[in-house]
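Chemist: my questions are about this predicted structure, shown below with the sequence.
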Amino acid sequence: MTELTLPLRGLIARPLRTLLTVLGIALAVAGFVALTGLTAGVQRSFASGIDENGADLVVSQRSTFNLVSSTVPRALGPALSAVPNVEAVSGVLLNITTADEDANIVMAGWPSGSFLWKDVPLVAGRLPVPGDQWPVILGQSIAGALDKRVGDSVELQFQPYRIVGIASFSSMLNQNSAIVPLEGLQQLLSREDAFTLFEVRLKRPLDADGIAAARTRLVAAAPGFVVGDTEQFANSIRIFDLLRAIARTISLVVMAMASVAVANTLLMAVNERTFEIGVLAALGWAPRRILRLILIEGVFMSAAGGVIGIVLGALTMEAAAKTRFAAGLIVPYLSGWSIAQALIFVFIAGPLGALYPAWRATRLLPAEALRRI
């Protein structure tokens, strides 16, 4: 028996207890992976959705809490448009609402004549035109989920809209969004003089120095507001920090519970294997070697739980993202860093849980252990 095969034999000898402990660790890891992955996914999706519309910079309220709580005054638009190297400025009004009280989607209001309408990738229908009564363009994914076609009606913000076009965007957020003329949405939300943000398009060609110079001038033109690229805007939304903090707190609590489960399993194993440990000590195994034996068992269970948990977390994210209730708002994202964090957690929790049982095993005297048979 080697120091690797002996721990494996010990775990296999009590399969049900080992399996339950591994599953406990796996659920803890899955919770961490799913919570952190979904939070990062929503953040990245929101940034890519705005970036896809052709904006280079975003002007928003400082320290906005969630995706739609930012407020910038309409009167700020002319000052932004007057900044050198700015090609176009468009106010955007965002809202999260339900479509036919069936799916949660992002509703975006764009002004008539905005550059945002220019490159809408229509696959059916047309863009709204003057004279349309409550027109809307749906992303292809949400249109399919709701089984909607051009000419159908969909209720948004308690108002029936007529679908005039369906667009195939590249970002998940836009694929599950509804784009409407700004004026109607402002009326529904009673926000005639305010936008959620301004999207700014700079003159081409672009280079890093030109973008930095334009950003500096825009900051001067919009004192008290935040100017940044789409990723910086998404990172500034405070609700993502809150969600990450919640995810870490819940994960730490669950990981502590997993560590206790490891300790309980190995402590029972030490009590049941008193004779075996006594024989090893009688054969000349040093306390340090016995300690290492029990710790390896904890590491094995943690590693198995970690791998299973990462797979379960990824599957949980996919399942959550496919629900109609969360269409377009929840986007799975599994990064190497989140996997590394999960594995760091389990490889700390496992050995920590195994420390006390391992210490107990080293305290057994060979003669006393052999007398317990």
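Modeler: Now that the structure is in, tell me what you want to look at. Numbering: from 1, shown residues only.
Chemist: when you work out contacts or count neighbours from here on, use the C-alpha atoms and nothing else.
Modeler: OK.
Chemist: need the next SSE after the strand or helix carrying Glu231, C-terminal direction.
Modeler: Applying DSSP states H and E as the criterion places Glu231 in helix 230-236. Per DSSP H and E, the first helix or strand lying C-terminal to helix 230-236 is helix 238-272.
Chemist: let's bring in a second model and compare:
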Amino acid sequence: MTLFDLARKNAWRKPLRTVLLMVSIAVAFLIYGLTASFLAGTQGAAGASDDLLGVTSAGGRTQPLPMAAMSRIAADPGVAAVGYVTRLRGFVDVEKNVVAISAADPDLLMAVNGKGLGLTPALVGAIGQGRDRVLVGRALAEAQGWSVGQRATITAFDTPREDGSRDWRFEIAGIFEGESAATDTYFMIARYDYVNAARARGKDTVDAFVVLPRMGVSPGELAAGIDTLFANSATPTRTQSEKQFLEAFLRQYADVGLIVNLVVGAAFVTLLMIVVNTMVFAVRERTFEIGVLKTLGFSRLGIMALILGETLFVFAVGGGIGLALAKLATILAGPTLGLVFSAPVLAKALVIIAVLGLATGALPAFNAMRTPIIKAFRTR
């Protein structure tokens, strides 16, 4: 029998106690997996770009920029391509079923961020065959049950049409996949010329310009140069990378990262206290057996390794179950909620499992290692 087999059998001496410990550990790592996946998805840690720049009004996202500003941005020698986007928010059938629309020039969007969104010449050609045609992201299409050729009606929250209606009707020309699982595809892409001509206000303005720097050009320096260009104009700008924009957007409501870390930290501290207390009593119950093992020739380090192996086994099984459930949850709800169970999330979880497994077993292992054989036999 190997040391691992002995540690595993010791862990299952009291099956109910072991199962309850594993359930507690699984719940803690399920919480960690979901919250870490939320941060990876919503803050763009896995998918947002540090190079792609967004130019918005310095007065806030609700202040539009004139279309005429595009030529001044494109004239900058550090700009490889520039596009623009106007955002509409609305709902399908009920107000809780919110849908986002990005109205853009498909050809310019393809040049700026076609790879990131998973656009192809065939998709761009399909949306170009009709002004009311749209491309729908895979996540949105699956959530709404939409398919190519279907017509969809979006009721806008704050973008009325010239005829007074808030209903925007589109034909789905194609579905874009996104470059990776981390790419946000829970929105649709409409043609700017159609939206701009039909809306009642804000004509010939955009919510943001999207800028792709030339190879070798620092995005930070280019962002500062664009803002300097418009500093004394009637519409000063604020230029940020995609990742900076997403993080700043979330900070308008709260420091999400800090809140998540506090929640996860509290869960792990509570778990640490529970498991340490349980393992101390579990090892104390086996004091006589530890004396027997020492009599049979087990070294002090061998006793320590045996108990640490037991706690690591419990944490590995419980943590593995929790992470598997978190991964399953991100698969089921990830496209809708923006959850991304990335490789860094998994790697950090494995490190936490190892650290907590060693930390919870350290005190009982140290006590068992120092227990004299005679004192151990007196417990019987």
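Modeler: That came through, no problem. Just so it is clear, the structure is predicted and the values come from calculations on it, not from any experiment.
Chemist: burial measure for Ala26 of structure 1, as a count.
Modeler: 28 (other CA atoms under 10 Å).
Chemist: swap that for Val180 of structure 1, sorry
Modeler: Look at Val180 of structure 1: counted by other CA under 10 Å, it has 24 neighbours.
Chemist: quick check: it is in a strand.
Modeler: Yes. According to DSSP: H, G, I helix; E, B strand; the rest coil, Val180 of structure 1 belongs to a strand.
Chemist: next, count neighbours for Asp152 of structure 1.
Modeler: Around Asp152 of structure 1 sit 12 other residues, with neighbours defined as other CA under 10 Å.
Chemist: quick one: it from Ala281 of structure 1, how far?
Modeler: Distance from Asp152 of structure 1 to Ala281 of structure 1, counting by CA to CA, to the nearest Å: 79 Å.
Chemist: with Ile96 of structure 1 instead?
Modeler: 66 Å.
Chemist: try Glu101 of structure 1
Modeler: 69 Å.
Chemist: the two: which is more packed in?
Modeler: Per other CA under 10 Å, whichever of Glu101 of structure 1 and Ala281 has more neighbours is Ala281, with 21 against 13.
Chemist: which residues touch the nearest residue to the more buried one once chain neighbours are set aside?
Modeler: Spatial nearest neighbour of Ala281 of structure 1, excluding adjacent residues (CA to CA, 6 or more residues apart in numbering): Pro366 at 5.6 Å. Pro366 of structure 1 makes contacts with Ile277, Gly278, Val279, Ala281, Ala282, as judged by CA atoms under 8 Å, 6 or more residues apart in numbering.
Chemist: counterpart of Pro366 of structure 1 over in structure 2?
Modeler: Under the alignment (TM-score structural alignment), Pro366 of structure 1 maps onto Ile373 of structure 2.
Chemist: helices of the stretch 51-200 of structure 2, start to end?
Modeler: Ranges of helices in the stretch 51-200 of structure 2, per DSSP state H, counting those that start in this stretch, are 69-74, 106-117, 121-127, 138-144, 192-198.
Chemist: so which of those comes closest to Gly44 of structure 2?
Modeler: helix 106-117 (12.8 Å; CA to CA).
Chemist: how far does the longest helix seen in structure 2 sit from the chain's center?
Modeler: Using DSSP state H, we find that the single longest helix of structure 2 is helix 300-337. When C-alpha coordinates are averaged (CA atoms, centre = their mean, to the nearest Å), helix 300-337 of structure 2 and its chain have centres 20 Å apart.
Chemist: what's the angle from it to helix 256-285?
Modeler: Interaxial angle, helix 300-337 of structure 2 versus helix 256-285 (axes from the mean of the first three to the mean of the last three CA atoms, to 10 degrees): 150 degrees.
Chemist: quick one: end-to-end distance for stretch 193-201 of structure 1.
Modeler: 22 Å.
Chemist: please read the previous query as pertaining to stretch 141-151 of structure 1.
Modeler: Stretch 141-151 of structure 1 end-to-end distance (CA to CA) = 17 Å.
Chemist: what's that stretch in contact with?
Modeler: The contact list for stretch 141-151 of structure 1 (CA under 8 Å, 6+ apart) reads 124-125, 154, 162-166, 168, 175-177, 324, 327-328.
Chemist: go again using 6 Å as the cut-off
Modeler: Ile163, Val164, Gly165, Gln175, Asn176 (CA atoms under 6 Å, 6 or more residues apart in numbering).
Chemist: hmm, back to that, elements contacting the next helix or strand after the longest helix of structure 2?
Modeler: Per DSSP H and E, the first helix or strand lying C-terminal to helix 300-337 of structure 2 is helix 343-370. Here helix 343-370 of structure 2 touches helix 300-337, going by 3 or more CA pairs under 6 Å, 6 or more residues apart in numbering; DSSP states H and E.
Chemist: which parts of the helix it packs on are buried?
Modeler: Neighbour counts using 16 or more other CA atoms under 10 Å place 300, 302-327, 329-330, 334-337 of helix 300-337 of structure 2 among the buried residues.
Chemist: try stretch 135-147 of structure 1
Modeler: Pro135, Val136, Ile137, Leu138, Gly139, Gln140, Ser141, Ile142, Ala143.
Chemist: which one in structure 2 is aligned with Asn271 of structure 1?
Modeler: Under the alignment by TM-score structural alignment, Asn271 of structure 1 pairs with Arg284 in structure 2.
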